[in-house]
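A.B. asks: from the sequence below, what's the structure:
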Amino acid sequence: MDLLALSDFTLVARHGGFGRAARASARPKATLSRRVGELEASLGIRLFERGARALKLTQEGRTLYERAGLLLNELEEATAAIASGGEKPRGRLRISAPLVFSQTAMGKIAAGFVQAYPDVRLEVTTEDRAVDLIEEGFDLVIRVDPPSDLSLVGRAFLRDRLVVVASPDLKRPTAGHPAPAVSRHASDTMVWRLATPEGPSELQARPVLTLSSLIMVRDAVRAGAGAGCLPISLVSTDLAAGRLVHWGDVADSAITLWALYPSRRLLSARVSAFLDYLKQAFPNGTPDELAAFMEG
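C.D. replies: Below you'll find the model as predicted:
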């Protein structure tokens, strides 16, 4: 198989069209089109459905793109490692991370990582949606309790749990009376199932304020707007300082953060270095380590 034609195919697939791929690579559109056509002829299959305005991968094309992209990345990384005389991390590393983790810890992690590995150009995108690593060109993603995905491998590096907290000025309501609450989701009422030293209990809550960010929820809870359900790592310092009080742990609320990457035989030196850096930052992966990291 012609590796140059395969490379041109993955370039066109990644950019979603011959024109965009030609502009990104500064290569003639006609050359890319010819090479992809030759690859289709040699394989005896159609890789793209060519519409009047859009270019779409066929099922066979998508399978080839996913597998060939990984193999070509491995070849590129192996070549770069040989050229540099070893497995020194270098080049671009693209990471997608969830909003709260990015707001509280990712900036410090990123700064420390690029100082330790100055030849790596780190790019971090913050969003809570499940990005497609292959199609969107990410090397690694950080996800909270991700569903099983056979195309990805990785490791859990942090654990957390949810607690209900409130300002010391807010009195906990008696049974049968809902507590005013700050929530991320609009609702008339909700029930928090808590684990307390006295045993399991339920607490009814009535959202009086809806905010889309957990950071905003925490700040509003601090200001006395209502009780809130938040990760312990985000409020442990406030609890220790007396700015917030603990109403109970939410039952069965364990949270795990995972670092995931495409399954490869040859792991990128950049990804491997970042995974090692996470392990150094959070050796035990506990909520207390995350809280200390954010405050340090």
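A.B. asks: contacts, neighbours, all on C-alpha from now
C.D. replies: Fine.
A.B. asks: I'd guessed residue 7 sits against residue 72; true?
C.D. replies: Yes. The pair residue 7 / residue 72 is scored as a contact, 7.3 Å apart, by C-alpha atoms under 8 Å.
A.B. asks: quick one more, to check against the first:
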Amino acid sequence: MDLLALADFNLVARHGGFGRAARETGRPKATLSRRVADLESGLNLRLFERGARALKLTEEGRALYERTAVLLTELDETAAAIASGGDTPRGSLRVSAPLLFSQAAMGKLAARFALRHREIRLEVTSEDRAVDMVEEGYDLVIRVNPDPDARLVGRIFMRDRLVMVASPSLPRPAGKSPVPAVVRGAGAGGQTASWELTGPSGKKRIAVQPVLHLSSLFMVRDAVRAGVGAARLPLSLVTPDLVAGKLVHWGDVDGPEIALWALYPSRRLLSTRVSTFMDFLKEAFPTGSPGELASFID
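C.D. replies: Just a heads-up that it's a prediction; the model follows:
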């Protein structure tokens, strides 16, 4: 197989078209088109569906792209490392991270990583959706309690849990009267609900009535600080306020723990950039406790 033709096919697949790939790389569009046509002829496969306005990978084209994109990147990295006379990680590293973790810690983490590894161009995108790593060109993703995926491998680097907290000015629940609550996301008006908590005396349920719906957990925390109502929040997010006495702990929320995973595509050869970032996360969170993440929060 012609590696140059394969590399040009990957360029076109990654950028979503011959014209865009040509503009981004400075390569002649005609050359890219010819190389891809030669590859299709040599494999006796159609790799792209060519429409009037759109270019889409065929099923065979997608399979070829998924299996070769990483290998070509690793070949480039190996050649660059040999040419430079060492194994210093270099090149671009694209990371997708959830919104809360990004707001709490990623700015400081990214700065420290960039200062230590100046040959790596780090790019972090903050979003809560489950991105397609291969299709969207990510090297590593950070996910909260991800569903099992045979295409990805990785490890947990942080564990957290939900706690119910409130301002010291908010009276603790007495009897069956609902407690005003601040919740994340949209809800059905102010319908009464109940939250199950665990504590030294066992499990108990607290009736709550949502009075405020907010889209960000940082916004929820700030509203709770102001005394509007109680809320369920990650322990890492509220630890500084609990220590300072700005919030009080009403109990642990009954339910599964919050696990943050660092994941990358399953393959035999692991990029040195990804392994370097994984080691960096382990160094930043050696025990993976909520208190270590809390230390990043202002």
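A.B. asks: centroid residue for the second structure?
C.D. replies: residue 97 (2.4 Å; C-alpha atoms, centre = their mean).
A.B. asks: OK, contacts around that residue?
C.D. replies: With contacts defined as C-alpha atoms under 8 Å, 6 or more residues apart in numbering, residue 97 of the second structure is in contact with 124-128, 141-143.
A.B. asks: looking at these, state which has the most neighbours.
C.D. replies: Among these, residue 142 has the most neighbours (other C-alpha atoms under 10 Å), with 25 neighbours.
A.B. asks: surely it touches residue 259?
C.D. replies: No. With contacts counted by C-alpha under 8 Å, residue 142 of the second structure stays clear of residue 259, the gap being 10.2 Å.
A.B. asks: for residue 121 of the second structure, pull up the helix or strand it's in.
C.D. replies: strand 120-126 (DSSP states H and E).
A.B. asks: other SSEs contacting the helix or strand immediately after that strand in the chain?
C.D. replies: Note on strand 120-126 of the second structure: by DSSP H and E, the next helix or strand toward the C-terminus is helix 133-136. Contact partners of helix 133-136 of the second structure among helices and strands, from 3 or more C-alpha pairs under 8 Å, 6 or more residues apart in numbering; DSSP states H and E: strand 258-265.
A.B. asks: mean shift between the strand it packs on and the first structure?
C.D. replies: Here strand 258-265 of the second structure, set against the first structure after superposition, deviates by a mean of 0.8 Å using mean C-alpha distance after the TM-score superposition for the first structure.
A.B. asks: for that strand, grab the matching residue range in the first structure.
C.D. replies: Per TM-score structural alignment, the counterpart of strand 258-265 of the second structure in the first structure is residues 255-262.
A.B. asks: run through the helices of the second structure in chain order.
C.D. replies: All helices of the second structure, identified by DSSP state H, fall at 3-15, 18-25, 29-43, 59-84, 99-101, 107-116, 133-136, 217-225, 235-244, 272-284, 290-294.
A.B. asks: and the third one, how far out from the chain middle?
C.D. replies: For helix 29-43 of the second structure, the separation from the chain centroid amounts to 35 Å (computed by C-alpha atoms, centre = their mean, to the nearest Å).
A.B. asks: report the angle between the longest strand along the second structure and helix 217-225.
C.D. replies: Counting by DSSP state E, the longest strand found in the second structure is strand 202-214. Between strand 202-214 of the second structure and helix 217-225, the angle comes out at 110 degrees (axes from the mean of the first three to the mean of the last three C-alpha atoms, to 10 degrees).
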